[in-house]
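J.: One predicted model, sequence on top.
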Amino acid sequence: MVDKNRDDMEPDARGDEPQEPKVHDKRKIDPKTGEPRPDAADRAPDGGDGLSDDDLALLADAEKDLVAEYRDRAARAEAELENFRRRVERDRQANREAVIAEVIRSLLPAIDDLDRADAHGDLVEGAPLTLVSQKLRAGFEKYGLRRVGEVGEPFDPNIHEAVVSLPDPDVEVETVKDVIQPGYVLGERLVRAAKVAVSAPPSA
């Protein structure tokens, strides 16, 4: 009896040896040296869908344009944020000055009373009312409050309110002749205009 399995163990009828399986090593790193294989970067993927040099150049240009666009956007966003911060700070300062000006404006009648008392000689050295006046004025000056309206200075409608105007041949421009009520300025903000009498050159 012939063993049929024996044919599988021997070379085929043509005398060929059994075929060994072929292994294709596609690793990009040489397992022995650990170095990239020379053709790893240049080898096109199987299937023939590799990019040409022109395609790679177009992709590189597109990447540069995209990076430039995002950098420009980031720069513009940073500039807008800085402008926003400046506006907020400017508005905060303006609101602070407005509140201080309103508080000072409400206390100006008391300052006027102290001025009148001083003009009548009631504020003597060391008197309690004199000390109160000094402390009150020092507190206002700390916030930048200054008095406006002096006899002899040119009339300025931005800080003066002319209560009366008298012709005077000795002046060439409108000039403050008398201060009826002093004015006050806080920084660049007018708290109260000075009420004044004005000497004006005679009209032609």
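T.: Yep, that arrived. The shown structure was predicted, so the numbers you read here are calculated from the model rather than taken from an experiment. Residues are numbered from 1 along each chain as shown.
J.: For the rest of this, base every contact and every neighbour count on C-alpha atoms.
T.: Fine.
J.: now the spatially most central residue of the chain, what's its secondary structure?
T.: Compute the mean C-alpha point of the chain, and by CA atoms, centre = their mean the closest residue is residue 82, 2.6 Å away. Per DSSP: H, G, I helix; E, B strand; the rest coil, the local secondary structure of residue 82 is helix.
J.: Kindly report the same for residue 172.
T.: coil.
J.: Quick check: nearest residue in space to it, chain neighbours excluded?
T.: residue 201 (5.5 Å; CA to CA, 6 or more residues apart in numbering).
J.: so that neighbour sits right up against residue 165, yeah?
T.: No: the criterion here is CA atoms under 8 Å, and residue 201 misses it with residue 165 at 9.9 Å.
J.: how close does residue 87 sit to residue 168?
T.: Separation of residue 87 from residue 168 (CA to CA, to the nearest Å) stands at 48 Å.
J.: Looking at these two, which one has more neighbours?
T.: Applying other CA atoms under 10 Å to residue 87 and residue 168 shows that residue 168 carries more neighbours, namely 17 against 12.
J.: dump the residue contacts of the residue lying closest to residue 167 once chain neighbours are set aside.
T.: Nearest non-adjacent residue to residue 167, counting by CA to CA, 6+ apart: residue 200, 4.7 Å away. Residue 200 sits next to 165-169, 171-175 when contact means CA atoms under 8 Å, 6 or more residues apart in numbering.
J.: and here's the other structure:
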Amino acid sequence: MAKDKDNNNGSDEPVVPTEAGEGAEATASAPRPSQAEPHSEDGDTASVETADDLIQAEGPDVEMLSDEEVAFIEQGEKDLVAEMRNDMLRAQAELVNFRTRVERDRVANREAVIAEVIRSLLPAIDDLARAEKHGDLEGSPLEVVAKKIRTAFDRFGLRIVGEKGEAFDPNFHEALVQVPSPDVKVNTVADVIEPGYALGDRLLRAAKVAVSVPSDS
């Protein structure tokens, strides 16, 4: 019994024999789990490459831009931005011009309509003016009507054209009679036969007048 204990090195556990060639050196050289190569799901060994490895691998094939090429690209981007900005400013200017033109046309159309309405009422205004001149309106209801009509037309800028004694202007006067006179040096309105009317700068009807012209003597 003492001999069996010596063979077991003082241990009661039995010694498990190992295969030939395996021993402490084989156990020590076995790779640790952390050093073992990773395996893929299929059981094959997966090759691990870091980002630096990929950059170094692809580095020789990457074409670097020169300073001139970079400057050309940057200048192209600046030119594109400038062109887009100019297009935007041009579009804004066209929009402003369009709005101005529309507003101008709207005002012109409004004035044209008002002028046409007043022009159609001029014969009635002439009748009221002649009746007032002869005193037929005084104290009658038509006197109030005539005042209201004149007040309404004054708000639109209606004015009478043609006054006795002013210089003759063919743009506003229509000469029906010419009378030579030594008292005038230029053609002058001697009498207003029918007054004219203008709405702002728009002539509705020229004044019919008698004109005194300078005599030869």
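T.: Yep, it's here. Because the structure is a prediction, the values reported are computed rather than measured.
J.: Give me the TM-score for these two chains.
T.: Between these two chains, after superposing, the TM-score reads 0.77 (TM-score structural alignment, normalised by the length of the first structure); 175 aligned residues with a CA RMSD of 2.6 Å.
J.: The counterpart of the residue nearest to residue 167 of the first structure in the second structure sits in which helix or strand?
T.: Per TM-score structural alignment, the equivalent position to residue 200 of the first structure in the second structure is residue 213. Using DSSP states H and E, residue 213 of the second structure falls within strand 207-214.
J.: Could you do residue 119 of the second structure as well?
T.: Per DSSP H and E: residue 119 of the second structure is located in helix 67-133.
J.: which other residues reach the helix or strand just after that helix?
T.: Following helix 67-133 of the second structure in sequence order, the next helix or strand is helix 141-155 (DSSP H and E). Here helix 141-155 of the second structure makes contact (CA under 8 Å, 6+ apart) with 118, 125, 128, 132, 137.
J.: Apply 10 Å and report the result again.
T.: Residues outside helix 141-155 of the second structure that contact it (CA atoms under 10 Å, 6 or more residues apart in numbering): 114, 118, 124-125, 128-129, 131-132, 135-138, 158-159, 199.
J.: what range in the first structure matches that helix?
T.: Going by TM-score structural alignment: helix 141-155 of the second structure matches residues 128-142.
J.: starting at the chain centroid, how far to the matching stretch?
T.: 38 Å (CA atoms, centre = their mean, to the nearest Å).
J.: which parts of that stretch are buried?
T.: 130, 133 (16 or more other CA atoms under 10 Å).
J.: average offset between the helix holding residue 119 of the second structure and the first structure?
T.: Taking mean CA distance after the TM-score superposition for the first structure, the mean distance separating helix 67-133 of the second structure from the aligned residues in the first structure is 1.0 Å.
J.: shared neighbours of residue 201 and residue 165 of the first structure, anything?
T.: Listed as contacting both residue 201 of the first structure and residue 165 by CA under 10 Å, 6+ apart are 174-175.
J.: now the counterpart of residue 187 of the second structure in the first structure, nearest residue through space, not along the chain?
T.: Counting by TM-score structural alignment, residue 187 of the second structure corresponds to residue 174 in the first structure. Computed as CA to CA, 6+ apart, the closest residue to residue 174 of the first structure that is not its neighbour in sequence is residue 200, at 4.4 Å.
J.: Remind me which helix or strand the counterpart of residue 49 of the first structure in the second structure belongs to.
T.: In the second structure, the residue matched to residue 49 of the first structure (TM-score structural alignment) is residue 63. Take DSSP H and E as the rule and residue 63 of the second structure turns out to sit in neither a helix nor a strand.
J.: For residue 76 of the first structure, see how far away the residue nearest to the centre of the first structure is.
T.: In terms of CA to CA, residue 82 of the first structure sits 10 Å off from residue 76 of the first structure.
J.: now do residue 151 of the first structure
T.: 53 Å.
J.: now do residue 170 of the first structure
T.: Per CA to CA, residue 170 of the first structure is found 61 Å from residue 76 of the first structure.
J.: now swap in residue 139 of the first structure and tell me
T.: In terms of CA to CA, residue 139 of the first structure sits 44 Å off from residue 76 of the first structure.
J.: And residue 191 of the first structure, by the same measure?
T.: Distance from residue 191 of the first structure to residue 76 of the first structure, by CA to CA: 39 Å.
J.: more neighbours, those two?
T.: It is residue 191, of residue 191 of the first structure and residue 76, that has more neighbours when counted by other CA under 10 Å, with 22 against 12.
J.: so the more buried one makes contact with residue 107?
T.: No: applying CA atoms under 10 Å, one finds residue 191 of the first structure not in contact with residue 107, separated by 11.2 Å.
J.: intersection of neighbour lists for those two?
T.: Contacts common to residue 191 of the first structure and residue 107, judged by CA under 10 Å, 6+ apart, are residue 101.
J.: quick revisit: show the buried residues in the contacts of residue 200 of the first structure.
T.: Among the contacts of residue 200 of the first structure, those buried by neighbour count (16+ other CA under 10 Å) are 165, 168, 174-175.
J.: Redo those residues as JSON lines? Include distance to residue 195 of the first structure and secondary structure.
T.: Conversion of those to JSON lines gives the following (distance: CA to CA, whole Å; DSSP: H, G, I helix; E, B strand; the rest coil):
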{"residue": "165", "distance to residue 195 of the first structure": "12", "secondary structure": "strand"}
{"residue": "168", "distance to residue 195 of the first structure": "19", "secondary structure": "coil"}
{"residue": "174", "distance to residue 195 of the first structure": "14", "secondary structure": "coil"}
{"residue": "175", "distance to residue 195 of the first structure": "13", "secondary structure": "strand"}
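J.: ok, of those residues, which one's closest to residue 53 of the first structure?
T.: Residue 53 of the first structure lies nearest to residue 174 out of these, by CA to CA, at 83.5 Å.
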